[in-house]
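Student: Predicted model follows, preceded by the sequence.
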Amino acid sequence: MAEGNRPARLPPRWFIVTFWKVHRTLNKMSGGRRFLWKPGGRRGWGALRLTTVGRRSGQERSVILGYLEDGPDLVVLAMNGWGPAEPAWWLNLQAHPSALARLHGQPEQRVVAHAAEGAERERLWERWREVDEGLDEYAARRPSPTAVVVLSPEAAA
């Protein structure tokens, strides 16, 4: 339970979707220079821009995601704003694991994605739990487990 024994509260779905669309648009309008941040501070997590290849269209698709660092790897949750469907970017990565990630103040880097499993997933889920105390309650709203996605630098993959 969240603070005060109240269930973790989420904003309405329309707000979550709108917020991330506006965030992505502002990042694009700034030439990718703004609206991304490093992990830490009051949020605990950072924001990156991930560009995948559409599994059906073959076209580039970009999204802004929260992330944590795990050594050279970036760790994101395939949560789709805690909605029931898998996020399109995760479906795209399952079809085409290579993508581009842009972090605050850095050029784009090529990454390769995989779903963390077993002990790796448990360890990384716990890292997310440290920065988001309502994580388990949010995840319980989804009909299937939330994938923990590891983005490794392509040279190290």
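Tutor: Arrived safely, thanks for sending.
Student: From now on I want contacts and neighbour counts done on CA atoms only, so please keep to that.
Tutor: Noted.
Student: three-state assignment of residue 113?
Tutor: strand (DSSP: H, G, I helix; E, B strand; the rest coil).
Student: what about it, neighbour count?
Tutor: By other CA atoms under 10 Å, 22 other residues sit near residue 113.
Student: Isn't it up against residue 152?
Tutor: Yes - taking contacts as CA atoms under 8 Å, residue 113 lies within contact range of residue 152: 6.4 Å.
Student: Included below, for side-by-side comparison, is a second structure:
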Amino acid sequence: MTVPETATDRLPGHRRQRFLRLVGNSRLLRRWGPRLLPRLDRRFHRWTRGRWMPSRLLVPTLVLHTTRRDGTPCRTPLLTDATASGTFTVMATNFGRPRHPAWSHHLLRNPLASVDWHGRTIAVRARLLTDQEQQATRDRILARMPCFDDYARDCGRAVRVFTLVPVAPAEVREGRRGGSSSDPARRDDAQ
């Protein structure tokens, strides 16, 4: 799987990091980003049939499809670090706000989900990374999201980081019908 280039990928490394950190920590983004960006991304995602979203101008973005507790579907645009092996890493920073985002609760309850990645729908199984695994992937996370440490500090909670591993689509359909999963590999953080 090739990782598509964003507009900021064309900047030299240190300039890109500095620019993304400034944008990520701006009052404007912190205040209005959680309200506006997901709505805009979902709308453009629908209009372009999954091929483009405004957030992709700055960072690689996917749309995560999870299931709420009541069984209704939930679509959430998320910044991601996509690897050449086909896995995705997503961070539940919630723009540095104190509460865990709803999609992370959904994945803890049922790790089977799907993602839209540049016009393709991929079935995935989510796994919450341990603290040691987060440290091992820290450089990759900071390369994609330079303000990660700032968000983690400001939110006052342990930020959940998940890896999304592709699985057979039938496994996701079966998991959604079955409701909650009893996957022993999951780790539940205290809030």
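Tutor: Received, thanks. This is a predicted model, so every value here is computed, not measured.
Student: give the contact list for the nearest residue to residue 30 of the second structure once chain neighbours are set aside.
Tutor: Using CA to CA, 6 or more residues apart in numbering and skipping the chain neighbours, the partner closest in space to residue 30 of the second structure is residue 95 (6.0 Å). For residue 95 of the second structure, the contacting residues are 30, 33-34, 151, by CA atoms under 8 Å, 6 or more residues apart in numbering.
Student: hmm, which of the residues you listed are common to the first structure?
Tutor: Using both residues aligned by TM-score structural alignment, their matches' CA atoms under 8 Å, the first structure keeps these contacts from these: 30, 33-34.
Student: Put the buried members of these into a PyMOL selection.
Tutor: Here is the PyMOL command that selects the buried residues among those (16 or more other CA atoms under 10 Å):
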select buried, resi 30+33
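Student: Which ones among the kept ones among the contacts of residue 95 of the second structure map onto helices?
Tutor: Applying DSSP state H to these, the entries found in helices are 30, 33-34.
Student: Among those, which one sits closest to residue 138 of the second structure?
Tutor: residue 30 (22.0 Å; CA to CA).
Student: how close does that closest one sit to residue 159 of the second structure?
Tutor: 16 Å (CA to CA, to the nearest Å).
Student: and what of residue 46 of the second structure?
Tutor: Residue 46 of the second structure is 29 Å from residue 159 of the second structure, by CA to CA.
Student: ok, these two, which is more surrounded?
Tutor: A side-by-side neighbour count of residue 46 of the second structure and residue 159, using other CA under 10 Å, places residue 159 first with 25 against 13.
Student: surely the more buried one meets residue 152?
Tutor: Yes - under the criterion of CA under 8 Å, residue 159 of the second structure makes contact with residue 152 at 6.1 Å.
Student: elements contacting the lengthiest strand in the first structure?
Tutor: Ranked by residue count under DSSP state E, the longest strand found in the first structure is strand 60-70. Where contact means 3 or more CA pairs under 8 Å, 6 or more residues apart in numbering; DSSP states H and E, strand 60-70 of the first structure is packed against helix 13-29, strand 46-53, strand 73-78, helix 88-95.
Student: Same list, the ones you listed, but as CSV with distance to residue 122 of the first structure please.
Tutor: Listed next are those as CSV, based on distance: least, CA to CA, whole Å:
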stretch, distance to residue 122 of the first structure
helix 13-29, 26
strand 46-53, 20
strand 73-78, 12
helix 88-95, 19
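Student: how about the counterpart of residue 76 of the first structure in the second structure, what does it touch?
Tutor: Counting by TM-score structural alignment, residue 76 of the first structure lines up with residue 90 in the second structure. Residue 90 of the second structure makes contacts with 78-81, 161-164, as judged by CA under 8 Å, 6+ apart.
Student: do that again at 7 Å, thanks
Tutor: Going by CA atoms under 7 Å, 6 or more residues apart in numbering, residue 90 of the second structure touches 78-81, 161-163.
Student: Distance of it relative to residue 167 of the second structure?
Tutor: For residue 90 of the second structure, the distance to residue 167 of the second structure - CA to CA - is 17 Å.
Student: Which position in the first structure pairs with residue 165 of the second structure?
Tutor: Under TM-score structural alignment, residue 165 of the second structure pairs with residue 152 in the first structure.
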